[in-house]
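>>> Need a 3D model of the following:
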Amino acid sequence: MTFQVPVGKQRDFCLGSDARINIAHGAVRSAKTVGANVRWLRAVLEAPAGVNLLMAGKTLFSLERNVLSPIARLVGSNNFDYKRSLKTAYIYGRPIMVEGGNDEAAYSKIAGLTLGGAYVDEGSLVPESFTNMLITRLSEPGAQLFLTTNPGPPAHYLKKRWIDREEELDLKAWHFTLEDNPWLDWIYIEELKRQFGPPSSLFYQRYVLGLWVMAEGAIYRNFDREAHVVPALPDGRLEEMRVAVDPGATHPTAMLKAFRIGTSWYIAGEYRKADKSPAEVSKDLKLFLAGMHPSSIDVDPAAKAHRLQFIGDGVQGVQQADNDVLNGIQRVINALDQGWLHLVGPSTPMLQEEMEAYRWDPKATERGEDQPIKEGDDLVDCLRYLVNRISKSRRLTPPPRRRGSRS
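You can find the predicted model right below:
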C-alpha cells in the first residue's frame, strides 16, 4: 500500500520521526496533523502482526473530527471502518483501539495494555496521568508514540517534562508555524494574524507563532470603553435577540441580553443577584425577557436544575451554553477587535467593570494551566456564552486557498 508523503516540515516529520516519542507542536492550522496522519498510516502498515495499537484524543468526538475523518478520506472507504461502540477503528484491515483522555481518571482506561504504537491528538489537553500511563504501556520492541498539540503555558507538563528534555530522552520534537502549512493561502494567514493580534497577545503568540507562553494579566486587554461602549441602541430594526444565563449557587446568578441590529450585536441588559432559588431565578428571567422571545437562552451546562425549572415554567429557547472557556475568550477578543460587538453603557455598568477586572490566575499558570480567576466573573461568563453562540451563526466563508487548506 502506498500513499503520498507530504512536503516541507510535514515531510520531515514523516521521514524523520524515528524516536520512541515524536511530538509535532505549534500553531493552529499549521498542518501538524497532516504529517502525523501519514506517519501513523506508515506505522500501522509496518507494525508486526498481533501487537496492539492505540489512537487517543481529549474525547472520542475530537479524535473522530480531527484525525479519524481525515484518515478515512485519505485511505478511502475500502481501507477504513470505525465502530464507535467497540472503540475500534480498522485501517487497512488492522484493528486499532481508540480512547478519550478527558479527565484525571482516564488513565485507568489504558492501564494493563501492552502497545506497539500510539497516536495522541490534542496532547496538551490530555491529562498528565493519561500520557504517563500511555508511555509505560509502549513496551513492545520498537514501540513509538506520535503526538500532536497546540502550545500551552511553558510550565505545562508536556513542555517541561518532555519537549524541553529532547536532548536527554529518546524524543524528537518539531515546531510548526502557520507558514509551515503549504496549503494555506497567504490572505487567510494574514487574516488569522489580524484576528489573533496584536502580536504581543497571548493568543497570537500561542496560535500564530506556536510558542509556549504564559497567560498573565488582564484577559480583555483590548476592551476600550471609548471604542466598545455606546450610549444607546442605534436606530434600526431589532432583527434578533439572544439571552445568556449563568445561575449561581455559591455565586450570584447573572443574565445578559443581546440584540442584533444589522450585522452588529449590542449587549443591552444585565442582571446579577445572589441567593435566589431556581424558581425565583425563573420568575426573574421572565421579567428580564420583558415579553420578548429570544432566538436562544443559553444556560450554563452545569445548571441542570435551573434549565429544567425554566422549561417547566414555559420559557422557550432554553439550551445548554457552549462553555468552551479559552476559545470563548478568544472569540470575545475577536468580536471586540472586529467591531461587531458593542455594550450599551447605561444598561451594562456591571459587565464593563467585570471585563476590566477579568484576570488570568497566576497560580494556575504556575501549574501549567490556563484559567481565569474565578471571582467576579458572572457576567463575563454570560458574555462568553453569547459570543460562542453568536459566532456560530455568523461564520464567514474563509478566503480561497491555493490547493485546499489542510489542518
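>>> C-alpha only now, for contacts and for neighbours.
Will do.
>>> From residue 43, how far off is residue 94?
To residue 43, residue 94 is 11 Å away according to CA to CA, to the nearest Å.
>>> sorry, that was for residue 86
With distances taken as CA to CA, residue 86 is found 22 Å from residue 43.
>>> want to put them side by side, so please do this one too:
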Amino acid sequence: MSTDLEFDISPKQELSIREATKQVCVWEGSVRSSKTIASLIRFIIQVPLARQGRIVIMGRTRESIFRNVFEPLMDPELFGPFAKHVKYTAGAPTARILGRVVHVIGANDKQAEDKIRGMTVALCYVDEITVLPEGAFKMMLSRLTAPGAMLLGTTNPDSPGHWLKRDYLDRLDELPNWASWHFVLDDNIALSAEAIANLKANYTGLWYKRFILGEWVAAEGAIYDMWDPSPGAGYVIPWETLPEMRELVAVGVDYGTTNPTAALLLGISAEIDHLGRPTPRMFFIDEYRHDSKVTEQKLTDAALSRELVKWLNENHLPASTRSRLVPRYTILDPSAASLRVQMQQDGVTTTQADNDVLYGIRTMASLLAEHKLIVTDRCKGFITEASGYAWDPDATLKGEEKPIKVADHSLDAARYAVTTTENIWRQHIKLAA
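This next block holds a predicted model:
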C-alpha cells in the first residue's frame, strides 16, 4: 500500500515535519494555527515505521480524540485518499490506520495509567497535552521503550507554571531527545484574512494571549474577561426572545448547604441562517437558585429535592417555542452524594458531573468568546457571578491556576452542564480551540 501523500502546507509546517526526528516532538501554539495538521502528517508518515511495540493515540477522552484527531484524518478534503485507510468508531478502544491496530486511550479515565503501565510503545500521538493528567503523560514517556519509539503531541499554551512548560519545554537545551515548534494563528495559510480577523476579535485578555498569540502567560484578573452583560453586547438576551430549541441537553446542579444551591438549564438552538443552513448555539435558558442566607431558611435534602424536581417539571421555554422539550440529563455536583440519593428516591436519576475545573473554564471561555454560549436574563445568578469571577492571585504566585472560591455557585452548575455533555453538543457546535 502506498503512503505517498501530497499536502498544501506552509513553510512552518514543512519545517516541523522534516525536523520531527527526536523521540518527543511537540507542536504548540495558538488555536487554528495549523499545528495539528502538521503533527498528524508526521504521525501518519511514522505509522508504517513503528515496530516492536504498540501504536497509541492518547487524549483527554476518546470523544475528544475522535473530534481532534480522527475527524481530520478521515476527512478526504484534508487527507485525500489516505482518509479511507483510517477506521475508527467514536468511543471505541482501538482504531485501524494503514492496517495497523491503534490503541485509543482517554487519559481522563482513572484506569488510564494502569493501561499504559503494561505497554511497550513504538509510537504515541498525544492530543492537547496540557489538559492531560501529569501522571498519565509521564507514564507514557516511560513506555517509549521500542527501538526508535516516538511521541508526537500538540497543545495550546497554558500557565508558564504548567508541568509541560516547566519540566520540558523550558529545558529543551537539556533534553536532546525533545523538539518543539511554536505556531501562531497567522501561520495557517488555509485561513482567510477575514477568518483570522474574526478569531482575533473574539478573544480578549488572557484568552487572547494564549489562544491567539500562543503565549504561555499567567492567569490574572477576571476569568471571563470577555463577559459583558449589558444590552446589545450579545452575551445576555431577554428570555422572551429565546430562539427555537433543538433540544434541552442538561440541567447542571451545584449543591450547597450553607452556600447556595444553583441549577442551570442548557439547550441547543435550532437556528438556521438565511440560506437555511444550521447555525446552532447553546443557551442557558433558566435558573433555579436557593440561598439560605437570603431566604433565612435552610432546606433539608428532601425539601431541596422536592423544589428541584418541581422546577425541573416546569415549562422553561417561551410560548413561542416548543413547550414539551425536557432535559436529557440532570448533572449533579460530585460532592452531593446525599442529594443524589434523595433525588433518585424522588424519581430523578442524576449523572455525576465532570469536575475538571480548568478544562471547564477554558471550554466555557471559548464558547463565550465565540458567542456560541448565550444566557437569558432569567439566569440572574450566572449573570452576577460571571462579572466578578476571578483568578486567585495567591495561587498564581505559586504557579497554580485556581479561581477564587467566592460567588461561583451558578457558574459551577453551568460548567458541570457544559463539560459533562461535551460529547453531545460538540456534534453541532465547533470551536476554534
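>>> higher neighbour count, residue 86 and residue 43 of structure 1?
residue 43 (20 against 9; other CA atoms under 10 Å).
>>> State whether that one is indeed within a helix.
Yes. Counting by DSSP: H, G, I helix; E, B strand; the rest coil, residue 43 of structure 1 is located in a helix.
>>> Identify the residues contacting the counterpart of it in structure 2.
By TM-score structural alignment, residue 43 of structure 1 lines up with residue 46 in structure 2. Residue 46 of structure 2 makes contacts with residue 123, as judged by CA atoms under 8 Å, 6 or more residues apart in numbering.
>>> I'd like to know how far residue 46 of structure 2 sits from residue 73 of structure 2.
As judged by CA to CA, residue 46 of structure 2 and residue 73 of structure 2 stand 14 Å apart.
>>> Assess the claim that residue 361 of structure 1 and residue 371 are in contact.
Yes. Counting by CA atoms under 8 Å, residue 371 is a contact partner of residue 361 of structure 1 at 5.7 Å.
>>> In structure 2, what residue corresponds to residue 328 of structure 1?
Residue 328 of structure 1 maps onto residue 364 in structure 2, by TM-score structural alignment.
>>> Doesn't that match lie inside a strand?
No. Residue 364 of structure 2 is assigned helix when assessed by three-state DSSP, not a strand.
>>> Excluding residues flanking it in the chain, which one is nearest it?
Counting by CA to CA, 6 or more residues apart in numbering, the nearest residue to residue 364 of structure 2 once its immediate chain neighbours are dropped is residue 415, at 7.0 Å.
>>> cool, residue 305 of structure 1 as well?
residue 278 (7.0 Å).
>>> Spell out, range by range, the helices that occur in the stretch 101-250 of structure 2.
Under the criterion DSSP state H, counting those that start in this stretch, the stretch 101-250 of structure 2 contains helices at 112-117, 134-142, 163-167, 193-202, 205-207.
>>> residues in structure 1 matched by the third one, start to end?
Under TM-score structural alignment, the alignment places helix 163-167 of structure 2 onto residues 157-161 of structure 1.
>>> and residue 201 of structure 2, what pairs with it in structure 1?
Checking with TM-score structural alignment, residue 201 of structure 2 has residue 194 as its match.
>>> ok, residue 265 of structure 2 - contacts?
By CA under 8 Å, 6+ apart, the contact set of residue 265 of structure 2 is 248, 249, 250, 251, 252, 284, 285, 286, 287, 327, 417.
>>> and residue 8 of structure 2, helix, strand or coil?
Per three-state DSSP, residue 8 of structure 2 ends up coil.
>>> all strands of the stretch 1-150 of structure 2, in order?
24-29, 54-59, 86-87, 94-97, 100-106, 121-126, 150-155 (DSSP state E, counting those that start in this stretch).
>>> quick revisit: got a list of contacts for the match of helix 163-167 of structure 2?
By CA under 8 Å, 6+ apart, stretch 157-161 of structure 1 touches 123, 124, 128, 154, 212, 368.
>>> repeat that for 7 Å
Residues from elsewhere that reach stretch 157-161 of structure 1 (CA atoms under 7 Å, 6 or more residues apart in numbering): 124, 128, 154, 368.
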